[in-house]
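**Q** Sequence and computational prediction follow.
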Amino acid sequence: MQKIIDQWPFFLGRQRSFVVFLIVVFFLLPGCTSFMITPMVSPVVKNLNRQADLELVCDGVPAYLLLLDSMLVSKPNNVTLLLHGTQAYTAYASLMPECGRPERAAVLGQRAKEYGLRLIGRQKSLAGAERLPLAGFSEALQSVGPGEVDKLFWGGYGWATWIGLSKGAPAAVVDLPKVEQLMLRVLALDETFYHGGAHLFLGIYYGSRPVMLGGRPEVSREHFERALVLGDRRFIPTLVAYAEYYARQTFDRELYVRLLNEALAFDLALAPDLTLPNVLAKRRAKKLLAQVEDVF
């Protein structure tokens, strides 16, 4: 499950610049926060994925997280801030092993879940989603319209981040079917959202488990193929996940090698707005390709 989350890291900016920004924020009146969200936070988020320097990401993210936490104290129900907070904590939690601090991942994952559930809970019928029975949760999702897709998708990923870092704890794993339902609802409303991200999630979800434990390899393949189409084969995490969670699970060596080689050959300049996730996916592809003789 941890690998489901690993496909979604993104970048913020230089740490020193954000520390200066934070000092300015602390001297502003709480009522001014709403005026800062779009002109000062959103442009940062817009350019997160364009960064290729992983060390800079690891050093810079904490200041951005502190900024978001501080702004959410004064605007706890602001949807834009909750979106950015969920995305940031989800990404940074899954980046911790790459940053050399794997022990921090679980703490960050807890915050990703907190913001994710608050985001989902902005839809009144889904308030207290964690406590709702699965049947009631699924029924409530049917009343959610297309305008809420971003909340469902990112809220689901924040929740899934915590589950993925729970190391199989029953209290966490029991929530997975709810995340599945969230992603299925995203597909029903807008399957194109975030490069077919719900298809990618479900491809991994159905492909990562043995058939006897609920795995559905052919359904997994269909989701991966659809995600590749929707992402125009430019979102490289899809290629790598397809290899790792379908081709390897079904012992399809030819597909495994072909997908990974396609990922490694991809020109990053063709998708500059996806530089960081694609760089990280290429790193993963290289490692997986080196294991081919051990796997098959």
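**A** Now that the structure is in, tell me what you want to look at.
**Q** From now on I want contacts and neighbour counts done on CA atoms only, so please keep to that.
**A** Fine.
**Q** and the residue nearest to Gln15 when sequence neighbours are not counted, how many neighbours does it have?
**A** Computed as Cα to Cα, 6 or more residues apart in numbering, the closest residue to Gln15 that is not its neighbour in sequence is Gly60, at 3.9 Å. Gly60 has 20 neighbouring residues, counting by other Cα atoms under 10 Å.
**Q** Second structure follows, compare the two:
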Amino acid sequence: MNVNLKKTYVYLMGLFLLLSGCSIKRIAFNGIANTLAPFPAPKSDASGGIDAAAALTGEDDVKLVSEVFPTVLKMYETLHLSNPKHRGLAVMSGSLYIMYANAFVQTPADYIPETQFQKKNLEYLRAKKFYLRGADYVMQSLDTAYKGFAEAMAHYTEDKSAAFLTRCKAADVESLYWAGCGILGAFALDPMDTDVFTSVPGAVAMLERAAALYPGFNAGAIWETLTAFYAAAPESLGGGADKAEDAYQRTLELSGGQRPSVYVLYAQTFCIPAQDSAGFDEALRKALEIDSANQPNNKLTITLSQEKARWLQKMKGDYFLGD
């Protein structure tokens, strides 16, 4: 082998090894991503995926989870930003932001007295920011699968945007759910934000499509979100008392009466506006009777919901005349 040919051979072998190393690194990275954030979310008989959130959702010490949650969230966000086309990482990062906004920013802000309006409002705006950041990450996942999806939902029209939703499959239900929750969560905290308001029809359409594809997702979680929206929104925006009642009945049926958040929702959404004091008491009693030990993977949400139920009991006089 002459010197020039040998040099060429060595160069090509070096280039091959370099590219192979990059390819192996990418494969390894995707393997980690598929394990930590499988897409679609695994069922009980899934192929090797893990429930990466179980260590959080199965914990009943709210303070412990609140302290570690930002670290877990930022770890997933870092992985997502390093691999933005991985749908599982996008959904996991987005859903964690939405969970954090709800459980550890908005809910504590709910407990701040109205006399501390500025402090309360600043926390609500912070929660809104996280809701939208989470929704944006999840929408990236949907946009990866259906190019133009995010823009279509942001400016929803029946003739153009609905076609995107018909393409969605059962594997997209988790993405549709979290994206819709993030947008509606932000809207509930700041309904005067015109950009968020414009996204509401698309958010509702995503949730309704998810409910059609998989009605029993997460024991009725989609219907629970729709109940809250239908009850609060005017008919012109897709709400209405009859739709709220129907959605609530679906939620109650699919949850098997084993999610305290459903009873808390009923107390706040139906009993307070109707000034149904007895119904309010009964709903909160049912919420507090649920034993989290029977649902080891849902201890966190049960604990948080029951804390809310106790707070509502304490604050009942602020909501009912004569109490």
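**A** Ah, there it is. Computed from a prediction, not measured in an experiment: that's the story for all the values here.
**Q** TM-score of the superposed pair?
**A** For this chain pair, the superposition-based TM-score is 0.81 by TM-score structural alignment, normalised by the length of the first structure; 269 aligned residues with a Cα RMSD of 2.6 Å.
**Q** roughly how far apart are the residue nearest to Gln15 of the first structure and Val44 of the first structure?
**A** Using Cα to Cα, to the nearest Å, Gly60 of the first structure is found at 12 Å from Val44 of the first structure.
**Q** Ala129 of the first structure too?
**A** For Ala129 of the first structure relative to Val44 of the first structure (Cα to Cα), the value is 30 Å.
**Q** Between these two, which is the more surrounded one?
**A** Shown here are Ala129 of the first structure and Val44; by other Cα under 10 Å, Ala129 has more neighbours (20 against 16).
**Q** Pull the contacting residues for whatever residue of the second structure lines up with the more buried one.
**A** Taking TM-score structural alignment, Ala129 of the first structure has Ala152 as its aligned residue in the second structure. Ala152 of the second structure is in contact with Lys160, Ser161, Phe164, Gly202, counting by Cα atoms under 8 Å, 6 or more residues apart in numbering.
**Q** ok, of those, which one's closest to Pro108 of the second structure?
**A** Pro108 of the second structure has its nearest neighbour among the contacts of Ala152 of the second structure in Gly202, at 28.4 Å by Cα to Cα.
**Q** Which strand or helix spans the counterpart of Ala105 of the first structure in the second structure?
**A** Taking TM-score structural alignment for the superposition, Ala105 of the first structure sits opposite Ala127 in the second structure. Under the criterion of DSSP states H and E, Ala127 of the second structure resides in helix 117-145.
**Q** Go through that helix and flag the buried ones.
**A** Residues of helix 117-145 of the second structure classed as buried: 120-121, 123-144 (neighbour count, 16 or more other Cα atoms under 10 Å).
**Q** Just say helix, strand or coil for Arg16 of the first structure.
**A** Classification of Arg16 of the first structure using DSSP: H, G, I helix; E, B strand; the rest coil returns helix.
**Q** nearest residue to Phe187 of the second structure other than its sequence neighbours?
**A** When the adjacent residues along the chain are set aside, Phe187 of the second structure lies closest to Val196, with 6.0 Å between them (Cα to Cα, 6+ apart).
**Q** before we move on, what about Arg233 of the first structure?
**A** Closest residue to Arg233 of the first structure apart from its sequence neighbours, by Cα to Cα, 6+ apart: Leu239 at 7.6 Å.
**Q** ok, the match of Ala105 of the first structure - contacts?
**A** Applying Cα under 8 Å, 6+ apart to Ala127 of the second structure gives the contacts Ala101, Asn102, Val105, Gln106, Ala186.
**Q** Count the neighbours of the fourth one for me.
**A** If I follow you right, that is Gln106 of the second structure. When neighbours are counted by other Cα under 10 Å, Gln106 of the second structure registers 23.
**Q** where's the closest residue in space to Ile5 of the first structure that isn't next to it in sequence, which helix or strand?
**A** Counting by Cα to Cα, 6+ apart, Ile5 of the first structure lies nearest to Thr161, which is 5.8 Å off, once chain neighbours are set aside. Using DSSP H and E, Thr161 of the first structure falls within helix 149-164.
**Q** superposed on the second structure, where does whichever helix or strand comes after that helix end up, distance-wise?
**A** Going down the chain from helix 149-164 of the first structure, the next helix or strand is helix 170-173, by DSSP H and E. Compared with the second structure after fitting, helix 170-173 of the first structure has a mean deviation of 1.6 Å; criterion: mean Cα distance after the TM-score superposition for the first structure.
**Q** equivalent range in the second structure for helix 170-173 of the first structure?
**A** Mapped onto the second structure using TM-score structural alignment, helix 170-173 of the first structure covers residues 194-197.
**Q** Which residues does the matching stretch contact?
**A** If you take Cα under 8 Å, 6+ apart as the criterion, stretch 194-197 of the second structure is touched by Ile183, Ala186, Phe187, Pro191.
**Q** same thing but 10 Å
**A** If you take Cα atoms under 10 Å, 6 or more residues apart in numbering as the criterion, stretch 194-197 of the second structure is touched by 132, 154-155, 183-188, 190-191, 203, 237.
**Q** Now which of these would you call buried?
**A** Buried subset of the contacts of stretch 194-197 of the second structure (neighbour count, 16+ other Cα under 10 Å): Leu132, Ala154, Ile183, Leu184, Gly185, Ala186, Phe187, Ala188, Asp190, Ala203.
**Q** Wait, the last one touches Ala186, no?
**A** No. When contacts are counted by Cα atoms under 10 Å, Ala203 of the second structure is not listed as touching Ala186 (11.1 Å).
**Q** Which neighbours do the two have in common?
**A** Ala135, Val196.
**Q** What is the aligned counterpart of Ala271 of the first structure in the second structure?
**A** Checking TM-score structural alignment: Ala271 of the first structure goes with Gln295.
**Q** separation between that match and Phe229 of the second structure?
**A** 27 Å.
**Q** neighbour-wise, which of those two wins?
**A** Ranked by neighbour count (other Cα under 10 Å), Gln295 of the second structure and Phe229 place Phe229 first, with 23 against 14.
**Q** how about the helices in the stretch 201-323 of the second structure?
**A** Assigned by DSSP state H, counting those that start in this stretch, the stretch 201-323 of the second structure shows helices spanning 221-232, 241-255, 260-266, 272-274, 277-289, 299-314, 316-319.
**Q** can you give me how far the longest one is from the chain middle?
**A** Yep, that's helix 299-314 of the second structure we're talking about. Chain-centre distance of helix 299-314 of the second structure: 19 Å, with Cα atoms, centre = their mean, to the nearest Å.
**Q** Mean deviation, it versus the first structure?
**A** Averaged out, helix 299-314 of the second structure is 1.1 Å away (mean Cα distance after the TM-score superposition for the first structure).
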